[in-house]
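Peer 1: After the sequence you'll find the predicted model.
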Amino acid sequence: MTVLKVDNLTKRFGKFTALDGVNLEVKEGEVFGFIGPNGAGKSTTIRVLLGIIKATGGQVRIFSKDAWAEAVEIHKRIAYVPGDVNLWPNLTGGEVIDLFVKLRGGNNQSRREELIRKFDLDPTRKCRTYSKGNRQKVALVSAFSSDADLYILDEPTSGLDPLMEQVFQECVKDAKKAGKSVLLSSHILSEVEKLCDRVGIIRQGKIIETGSLSELRHLTRTNLLVETKQPLTSLNELKGVHDIEERDKDLSFQVDTEELDSVIKHLTQFGIVKLESTPPTLEDLFMRHYESKGAGGVS
């Protein structure tokens, strides 16, 4: 079942086109990674999804409802965490969490207490005394304490230390196990790689690739470190081989994943003594898309 569907979404600010025919789909129980450089259009897309700004063209439906016309109904079933959280300075963190949870009609005190403990948050302090990381924790505890069906998370771990990032990842995994859907916009590629079932890459307001990580890895290169009994020859003439470097007795280079089989066959002729292979990461994939390309636009 499709929870969120974006068809041919466009958004113009005057003569500037921030979003140009964006298509996205998030299914029930799926974690969808939404990645791209700053200014690519991620936050603008999310503002349209939340009904904060109106699309110039196209259609956005969440739970089969129109994101602009039926925003109030939609917001009863979603939880949103921005990358820069502003809170009421005179309320305590606990009061803010209670307010947000009650707005969604929930009252799961045990879940609230568990999350406050996991995120190591002092809920008795006034929000004006909180650091950026603690403000982020308040928003995350509020979101995951509520019984939402769709979590829209825009750079949610901004300001968190690595230990808290791990707690956040556990929360996303728990939501997925419960059949909830998550749209995760992030520039932390290792986070996206650990959590997401599918990924959409946006550049200059256009989706340039969408698919599962395994489907997108054809765009990446595998890193190889090789030592052979006989000197390696003709390596630079092979299709799909890049960035050859000598390191003492070893050769380091990258191989387009689809050419890996033929390159390994070539290496075996020279007697392999050592072969280290590093699988391609989402970061490799991401950089392949953006290397030698400018990335303008609006976030």
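Peer 2: It's in.
Peer 1: Every contact and neighbour count from this point should use C-alpha atoms.
Peer 2: OK.
Peer 1: quick one: contacts of stretch 26-41?
Peer 2: 1-5, 18-19, 42, 176-187, 192, 195-205, 286, 295-299 (C-alpha atoms under 8 Å, 6 or more residues apart in numbering).
Peer 1: how long is that stretch from one end to the other?
Peer 2: Start-to-end span of stretch 26-41 (C-alpha to C-alpha, to the nearest Å) is 18 Å.
Peer 1: Same question for it: list its buried residues.
Peer 2: 26-41 (16 or more other C-alpha atoms under 10 Å).
Peer 1: Any of the contacts of stretch 26-41 buried? List them.
Peer 2: 3-5, 18-19, 42, 176, 180-187, 192, 195-205, 286, 295, 297-299.
Peer 1: Mind checking which of these land in helices?
Peer 2: Among the buried ones among the contacts of stretch 26-41, the ones falling in helices (DSSP state H) are 42, 176, 192, 195, 286.
Peer 1: Which members of those are the farthest-apart pair?
Peer 2: 176 and 286 (24.6 Å; C-alpha to C-alpha).
Peer 1: Quick one: residues contacting the residue of the chain most remote from its centre.
Peer 2: Here the chain reaches farthest from its C-alpha mean at residue 230, the gap being 44.4 Å by C-alpha atoms, centre = their mean. Taking C-alpha under 8 Å, 6+ apart, we find residue 230 in contact with 270, 271.
Peer 1: before we go on, here's another structure to hold up against the first:
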Amino acid sequence: MAQAISTRSLTKQFGRRVVLHGVDFSVEAGSAFGVIGPNGAGKTTTMRCLLDIIRPTSGEVRVLGKDPRAGGPELRRRIGYLPGELFLEGRVTGRTLLAHYQAISGPVAPGRIDGLAERLGLDLDRHTRKLSKGNKQKLGLVQAFMHDPELLVLDEPTSGLDPLVQQEFHAMVREAQHNGQTIFLSSHVLSEVQQTADTVAILRDGRIIAVESVNGLREGAVRRVRFTANGITAHDAGAMLGGVPGVGHVAVLESGGSITLSATVEGAIQPLVRALGTLDLTDLVLEEPDLEESVLKMYSSPAETDQAVPGTAEAAR
């Protein structure tokens, strides 16, 4: 499948500080690709390099098959961009501002702007200086989506949005992907990315430390299980669970005529299910996988030593 975005050994250095260390990734056309990482990980810098807002110190970038440095206005019209820090002219209405953006971005279907504004609950006739942070974010989303670009680059897109509007945004992303558009978004919140993305890259200290499908993250994530069983002692149950691959943190919650235990399981759950099938269970609760915990482990694992020379550090795939 064609690639909408690709980078090879993407490095960005500000003075003596290396912000991106040889970042490699690719985004298939028509997919939704999420980048997560703590603040300062390099998410915004990566996006700005893709859009030629800033230029890499070294490495290669391709966006919709072109080098962003040579793509010019023609390439930019094929992209919808929502920056993480949105600065709007305050002396005009939202409608006037979007008309200005429309003249830059190219044709917008009749009624498209009003339709998006209605979905997001945005009053286009208010002056932008009177808009709350959430409503400014809605205005930014309308300008990114309104011309139905081939590629959407969205930096922290749900910042300031209430939960109902976030759900509408997720619906807009799914519709865009259904229409063949590519979505590249960033967040520091995993739950946001997993609702919209097919594939997730985890960025830390300017390096990609993992690229996984959302399903792959779920399969390798930590789950919690709680069960009650008859006819077995807490000691024997604990010993049995201790022999199951991936099971840890076994704790006895209640003990008496029946016992209740809790445990965590990482990875495949089939071995645990087979082991529990030998017990006389009266209750069993298997929680949804804790993806946040799994990703936090990746954040906290020892980082590679930073390199002062651009382009010498390869990102982990």
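Peer 2: That came through, no problem. Treat the numbers as computed from the prediction; the structure is a model and nothing was measured.
Peer 1: And the strands in structure 2, which stretches?
Peer 2: 3-14, 17-28, 32-36, 58-63, 79-82, 151-155, 182-187, 199-204, 207-213, 222-230, 247-254, 258-266, 280-286 (DSSP state E).
Peer 1: residues contacting residue 63 of structure 2?
Peer 2: By C-alpha under 8 Å, 6+ apart, the neighbours of residue 63 of structure 2 are 4, 5, 6, 50.
Peer 1: Distance of it relative to residue 28 of structure 2?
Peer 2: Applying C-alpha to C-alpha to residue 63 of structure 2 and residue 28 of structure 2 gives a distance of 11 Å.
Peer 1: okay, the strands of structure 2 in TSV with distance to residue 92 of structure 2 next?
Peer 2: TSV is the format used below for these (distance: least, C-alpha to C-alpha, whole Å):
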stretch	distance to residue 92 of structure 2
strand 3-14	35
strand 17-28	36
strand 32-36	33
strand 58-63	33
strand 79-82	19
strand 151-155	24
strand 182-187	28
strand 199-204	38
strand 207-213	41
strand 222-230	50
strand 247-254	58
strand 258-266	54
strand 280-286	53
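Peer 1: Nearest approach to residue 173 of structure 2 belongs to which of the ones you listed?
Peer 2: The nearest among these, by C-alpha to C-alpha, is strand 182-187 at 7.4 Å.
Peer 1: wait, which of the contacts of residue 63 of structure 2 is closest to residue 148 of structure 2?
Peer 2: residue 4 (15.3 Å).
Peer 1: Test my guess that that closest one contacts residue 61.
Peer 2: No - the pair residue 4 of structure 2 / residue 61 is not scored as a contact, 10.7 Å apart, by C-alpha atoms under 8 Å.
Peer 1: that older thread, could you measure from the residue farthest from the centre of structure 1 over to residue 240 of structure 1?
Peer 2: Taken as C-alpha to C-alpha, the span from residue 230 of structure 1 to residue 240 of structure 1 is 22 Å.
Peer 1: Export the ones in helices among the buried ones among the contacts of stretch 26-41 of structure 1 as CSV, with columns for distance to residue 257 of structure 1.
Peer 2: Shown next, in CSV, are those (distance: C-alpha to C-alpha, whole Å):
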residue, distance to residue 257 of structure 1
42, 29
176, 30
192, 21
195, 23
286, 15
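Peer 1: for the stretch 51-200 of structure 2, what spans make up the helices?
Peer 2: 68-76, 94-105, 112-120, 133-145, 163-178, 190-196 (DSSP state H, counting those that start in this stretch).
Peer 1: Out of these, the one nearest residue 126 of structure 2 is which?
Peer 2: helix 94-105 (6.4 Å).
Peer 1: what's next to the closest one, contact-wise?
Peer 2: 76-78, 89, 108, 123-128, 139, 143, 147.
Peer 1: After superposing, tell me the mean distance of it to structure 1.
Peer 2: Compared with structure 1 after the fit, helix 94-105 of structure 2 shows a mean deviation of 1.4 Å (mean C-alpha distance after the TM-score superposition for structure 1).
Peer 1: How far away from the center of its chain is that helix?
Peer 2: Chain-centre distance of helix 94-105 of structure 2: 28 Å, with C-alpha atoms, centre = their mean, to the nearest Å.
Peer 1: Please tell me I have it right and residue 254 of structure 2 contacts residue 262.
Peer 2: No - at 9.9 Å, residue 254 of structure 2 and residue 262 do not qualify as touching, with contact defined as C-alpha under 8 Å.
Peer 1: Of those two, give the one with the bigger neighbour count.
Peer 2: More neighbours surround residue 262 than the other of residue 254 of structure 2 and residue 262, with 20 against 13 (other C-alpha atoms under 10 Å).
Peer 1: Show me what that one aligns to in structure 1.
Peer 2: Counting by TM-score structural alignment, residue 262 of structure 2 lines up with residue 252 in structure 1.
Peer 1: Distance-wise, check that match relative to residue 19 of structure 1.
Peer 2: Distance of residue 252 of structure 1 to residue 19 of structure 1, given as C-alpha to C-alpha: 40 Å.
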